[in-house]
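Visitor: here is a sequence together with a model predicted from it:
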Amino acid sequence: MSEKRWSVYLSGEIHSDWRERIESGIAEAGLPVDLSAPITVHEDSDDCGVAIFGAEPDKFWHDRKGAQLNAMRTQTLIREADLVVVRFGEKYKQWNAAFDAGFAAALGIPYITLHPEQHDHALKEVDGAANAVAREPEQVVQALAYIISGRMPAVMSGTQAAE
């Protein structure tokens, strides 16, 4: 019998290495996880619609064409996910990430938010619907290890975990 492969969608902020940290942690832990994500090249995400369907003189329609293509990708990958991780970074407001969290919640797909403490108040409703709130990508990896295989982290709050 083959081991279940988990599908995890990584939503949100695209300006830091959090996705790479989760990916390398998953590999190190040997977890059966397939990751998916939005297009993370900002210019490609913004300009895909006009590159494919033609230029738009009005910025609203320029953005709309790209947003519709990106929505098809995002909605499909979230629907296929077993779990979603939603990252809210420090520098930019990720309105799309909040939408992704709500979309996952509406579909009944569990999600983990990932953000610094400074965003707690602004994200209280998003966090309230989340299954977990993480501060660091490594906590997401530890949560996945526990969810998938029941593995406790080697160190818990400065003490050794029971072996």
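Guide: Perfect, I can see it now. Numbering: from 1, shown residues only.

Visitor: hey, let's count contacts and neighbours off CA atoms from now on
Guide: Noted.

Visitor: which SS class is the residue lying farthest from the centre of the chain?
Guide: Residue farthest from the centre of the chain, counting by C-alpha atoms, centre = their mean, is residue 57 at 32.7 Å. At residue 57 the chain is in coil, as set by DSSP: H, G, I helix; E, B strand; the rest coil.

Visitor: before we go on, here's another structure to hold up against the first:
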Amino acid sequence: MTFWTVYLSGEIHTDWREEIQQGAEAAGLAVEFTAPVTDHGASDDCGVEILGREDDPFWHDHKGAKLNAIRTRTLIEQADIVVVRFGDKYKQWNAAFDAGYAAALGTPLVVIHPAEHRHALKEVDAAALAVAETPAEVVRLLKYVIDGTL
């Protein structure tokens, strides 16, 4: 049995990742899921916690972003599929970057967002091989591409 690696990028304020993981498990899919650090505080402060304090907020964020990029780039490069969710409440600039990075690598990209974001995300959607509106659609998509069954 071949395991697929699926990287789950995007908003961190809802349980969409868990919905996809539980759905894939219920469907018996051979999938390993990876993701960025979703603890907002840890993600923001990792640079200064590990490499030392910064007085300037720019350098505080810069250190964290670089450490997070090590994880993100590595896991996207290892992924068979990248799923990127754009949520309602916040603008996920990092998610847009992850989508672009996956597209540039030629890694199959699946995007999730509500219908009202179609216009704002039209370029991202154009790079994706599938655009879903719900985690359940992503589970069905994964079942099809992995097992070849509807």
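Guide: On my side now, so go ahead. Fair warning: this is a prediction, and the values are worked out from it, not measured in the lab.

Visitor: could I get the TM-score for this pair?
Guide: For this chain pair, the superposition-based TM-score is 0.99 by TM-score structural alignment, normalised by the length of the second structure; 150 aligned residues with a C-alpha RMSD of 0.4 Å.

Visitor: sorry, back to before: can you tell me how far the residue farthest from the centre of the first structure is from residue 63 of the first structure?
Guide: From residue 57 of the first structure across to residue 63 of the first structure, the span is 11 Å (C-alpha to C-alpha, to the nearest Å).

Visitor: next one: residue 41 of the first structure
Guide: Residue 41 of the first structure is 15 Å from residue 63 of the first structure, by C-alpha to C-alpha.

Visitor: just want to know which of these two has more residues nearby.
Guide: Neighbour count, other C-alpha atoms under 10 Å: between residue 41 of the first structure and residue 63, residue 63 has more, with 17 against 10.

Visitor: trace the more buried one over to the second structure, please.
Guide: Superposed on the second structure with TM-score structural alignment, residue 63 of the first structure falls opposite residue 61.

Visitor: residue 81 of the first structure too?
Guide: So, by TM-score structural alignment, residue 81 of the first structure is matched to residue 79.

Visitor: look up how far residue 109 of the second structure lies from the nearest residue to that match once chain neighbours are set aside.
Guide: Leaving aside its chain neighbours, residue 79 of the second structure sits nearest to residue 5 (5.0 Å; criterion: C-alpha to C-alpha, 6 or more residues apart in numbering). Distance, residue 5 of the second structure to residue 109 of the second structure, by C-alpha to C-alpha: 13 Å.

Visitor: one more: residue 76 of the second structure?
Guide: 10 Å.

Visitor: shared neighbours of the two, anything?
Guide: By the contact definition C-alpha atoms under 8 Å, 6 or more residues apart in numbering, residue 76 of the second structure and residue 109 are jointly contacted by 82, 102.

Visitor: what helix or strand is residue 40 of the first structure located in?
Guide: Here residue 40 of the first structure, judged by DSSP states H and E, is contained in no helix and no strand.

Visitor: what's around the nearest residue to it once chain neighbours are set aside, how many residues?
Guide: Counting by C-alpha to C-alpha, 6+ apart, residue 14 is the residue found nearest to residue 40 of the first structure once chain neighbours are left out, at 5.7 Å. Residue 14 of the first structure has 19 neighbours, counted by other C-alpha under 10 Å.

Visitor: quick one: what's aligned to residue 123 of the first structure in the second structure?
Guide: Checking TM-score structural alignment: residue 123 of the first structure goes with residue 121.

Visitor: okay, now that match: neighbour count?
Guide: Count around residue 121 of the second structure with other C-alpha under 10 Å applied: 14.

Visitor: if we can go back for a sec, the match of residue 63 of the first structure belongs to a strand, doesn't it?
Guide: No: applying three-state DSSP, one finds residue 61 of the second structure to be helix, outside a strand.

Visitor: my read: it touches residue 44, true?
Guide: Yes: if you go by C-alpha atoms under 8 Å, residue 61 of the second structure and residue 44 touch, sitting 6.5 Å apart.

Visitor: which residues in the second structure does stretch 11-28 of the first structure match up with?
Guide: With TM-score structural alignment as the criterion, stretch 11-28 of the first structure aligns to 9-26.

Visitor: and for the matching stretch, what's in contact with it?
Guide: 8, 31, 33, 35-36, 38, 40, 82-87, 90, 92, 94-95, 98, 135-136, 138-139, 142-143.
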